[in-house]
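# Okay, structure incoming, though there's no sequence with it:
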């Protein structure tokens, strides 16, 4: 689907300027029908559908990421980050990567139950589970549906290692579970701080907590003994690249132990959506930003090759990498947090089965 000329007041608090699909022949456009009568169009408000998946663990074999399995409590993301590389996944649902991705969300409330079933299988081999690698598990609707809270309760019961990436301050609600898991080497968190400039953040990530609020989350998580990584993901050429040292310093002062970064990625529909956003908010820098992007990707908006898509290549990409190295060293940040432990994995006794007879004889920590 494609929707053009959407008035700003109809998409207030959203980053995408349109509802472009890019992979469909179907198009919806605002046109003048010749009658001269005012037309009423609804605002792009958040709506949530319920999905009951058969499985919730997604496997991957990419050498660019340090995990082989992930889980997503939600599809779509109300945070609305214009650069989000997950936007094109909404096309699989028949929705747009534009405003639909930010407003037509899908919750998976039975995810904890499905996860528990998967972890109980005899064939399951434990390894860290990544959450938040596609859409944010602590986006605003988590406050209502609490899917992530349920998932964490399952992981805690199974003593299963988890690595979480988020921009949402709602993660502080779950410090009780995360602190206990972290004390056993079972949890670590990545907090994404893309900029310290409130104005830029508001335009680029309209429904994400302000930069200083994310730093506060780092501070509170760290104070609870939870290992935290500050992530500058992505670095946007000619807009946020000037802040590398400042973000690393702020993250370190807030208590982060490690740091990481990813260069701006513009796969599929994201490129057109991002360029629309650039033209609307940074018209004087648009050409410069895209020139840098193409310089790093062999003249293209995006290069999907493994080993290149996350960082790019060339003089500019090498300069950015070098600046991160120096800043991390200066502020005492390491590349990797301690490895999560897999040897503590122990499925609790199943409820409702014969093993329940023996529950009373077990210490509380080993009861299902």
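Here it is on my side, so go on. Only a predicted model underlies this, so the values are computations on that prediction, with no experimental measurement involved. Numbers count the residues shown, from 1 in each chain.

# use CA for all of it now, contacts and neighbours both
OK.

# Sketch out the strands for this structure, chain order is fine.
47-50, 57-59, 69-71, 74-75, 104-107, 129-131, 162-166, 187-192, 228-235, 258-263 (DSSP state E).

# In a markdown table, list those strands along with distance to residue 1 and mean neighbour count.
Putting those into a markdown table (distance: least, C-alpha to C-alpha, whole Å; neighbours: other C-alpha atoms under 10 Å) gives the following:
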| stretch | distance to residue 1 | mean neighbour count |
| --- | --- | --- |
| strand 47-50 | 18 | 12 |
| strand 57-59 | 27 | 14 |
| strand 69-71 | 28 | 20 |
| strand 74-75 | 18 | 26 |
| strand 104-107 | 14 | 20 |
| strand 129-131 | 29 | 22 |
| strand 162-166 | 29 | 23 |
| strand 187-192 | 31 | 25 |
| strand 228-235 | 27 | 25 |
| strand 258-263 | 29 | 22 |
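
# Select, out of these, the one closest to residue 145.
Smallest distance to residue 145 across the strands of the chain (C-alpha to C-alpha): 7.6 Å, for strand 104-107.

# name the helices or strands packed onto that closest one?
Packing partners of strand 104-107 (3 or more C-alpha pairs under 8 Å, 6 or more residues apart in numbering; DSSP states H and E): strand 47-50, strand 74-75.

# The structure to be compared is supplied as follows:
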């Protein structure tokens, strides 16, 4: 359900409404009864609130054939970066919150993530394989600076010589170079920095609280100089918005030290679709219809196709052209075409944690050494 017009843009926020989630039991819609509301007419300011969660589990497993990892870990629910296109937005509906402004202002932090991970790795049945860290919501979003949950998770992985892949839009990843560079020497880490466009003006509305494009390029260089294998993720590619920058992003990332490239065409699952269309009308009304027409050209006439093999790349002439542009640029620059180097990471070095919380050891055998 779309809100009443005109849409009000919130400075520093991606969504322009608090669209109801599809799991809400009661429907609501805006209605102007004509009365003068005085101060009520002032736009509501959405401040960020972080809620602590004591999670029951921390590793998520999937069997999707079109992503290169089977296990992921997400320290946070919701993301303050506010990227309007984020495919994780609909997950906030399960929490009884809006996938719109709530997703980027009401953050849930899994404060016991490192402890749960340590317990998981200590299980005799645990079989090590690369863990993707922060692929649903960014593990280095602003609140991580003070909470340091991601840092704690990395410390456990570093201690256990466990392989990990990270993807982020934040320069905060540079804080953990001491751990990451040491792990890189043992082929235990791969990183990717997402850059959608080099246009800082577009980036400010598209992903309002993420690092600026130029800052992300500096992060690629910093990680590369520290010996950490790093690539660039152009995700998503949005026709007529970020699509003109495809070659420029790859070239700039290569110059900064990126080794591999991945791209994803804009996905509009569930509530992301109306939220994105609201954003288009608010920021690019002159081309909103053209953008949606081109998206439908790549989705078989629909706004979105969820089928494996199609959801990431699309289909048709425009999808083929985007694929060719990426492939030709990658070959010209001598880069690799992959998301991250998950399969090249070394899981054979894994060792179980030296210390495990007492609750996790009950009924289990202690380590001899």
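Good, I have the coordinates. Source: prediction; values computed, not measured.

# Now for residue 220 of the first structure, how many residues are close by?
Look at residue 220 of the first structure: counted by other C-alpha atoms under 10 Å, it has 16 neighbours.

# For the spatially closest residue to it that is not a sequence neighbour, list the residues it contacts.
Residue nearest to residue 220 of the first structure in three dimensions, not counting chain neighbours: residue 172, with 7.4 Å by C-alpha to C-alpha, 6 or more residues apart in numbering. Listed by C-alpha atoms under 8 Å, 6 or more residues apart in numbering, the contact set of residue 172 of the first structure reads 217, 220, 221.

# Hmm, the last one is touching residue 229, no?
Going back to what we said before, that points to residue 221 of the first structure. No. Look at residue 221 of the first structure against residue 229 with C-alpha atoms under 8 Å: they stay out of range, at 10.5 Å.

# coming back round to it: out of the strands of the first structure, which is closest to residue 318 of the first structure?
strand 258-263 (11.2 Å).

# corresponding residues in the second structure for the closest one?
The alignment of strand 258-263 of the first structure onto the second structure (TM-score structural alignment) spans residues 260-265.

# quick one: what's aligned to residue 126 of the first structure in the second structure?
Match for residue 126 of the first structure (TM-score structural alignment): residue 128.

# which non-adjacent residue is nearest the counterpart of residue 350 of the second structure in the first structure?
Matched across to the first structure, residue 350 of the second structure falls on residue 345, judged by TM-score structural alignment. Once flanking residues are discounted, residue 345 of the first structure sits nearest to residue 159: 4.9 Å by C-alpha to C-alpha, 6+ apart.

# ok, now how distant is the one you found from residue 268 of the first structure?
Computed as C-alpha to C-alpha, to the nearest Å, the residue 159 of the first structure to residue 268 of the first structure distance reads 38 Å.

# quick one, which of those two is more surrounded?
residue 159 (23 against 17).

# Just confirm that one contacts residue 343, I think it does.
No. With contacts counted by C-alpha under 8 Å, residue 159 of the first structure stays clear of residue 343, the gap being 9.1 Å.

# now the helices and strands packed on strand 104-107 of the first structure in JSON lines, with distance to residue 31 of the first structure?
Below are these laid out as JSON lines (distance: least, C-alpha to C-alpha, whole Å):
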{"stretch": "strand 47-50", "distance to residue 31 of the first structure": "25"}
{"stretch": "strand 74-75", "distance to residue 31 of the first structure": "31"}
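
# which stretch among these comes nearest residue 182 of the first structure?
strand 74-75 (24.1 Å).
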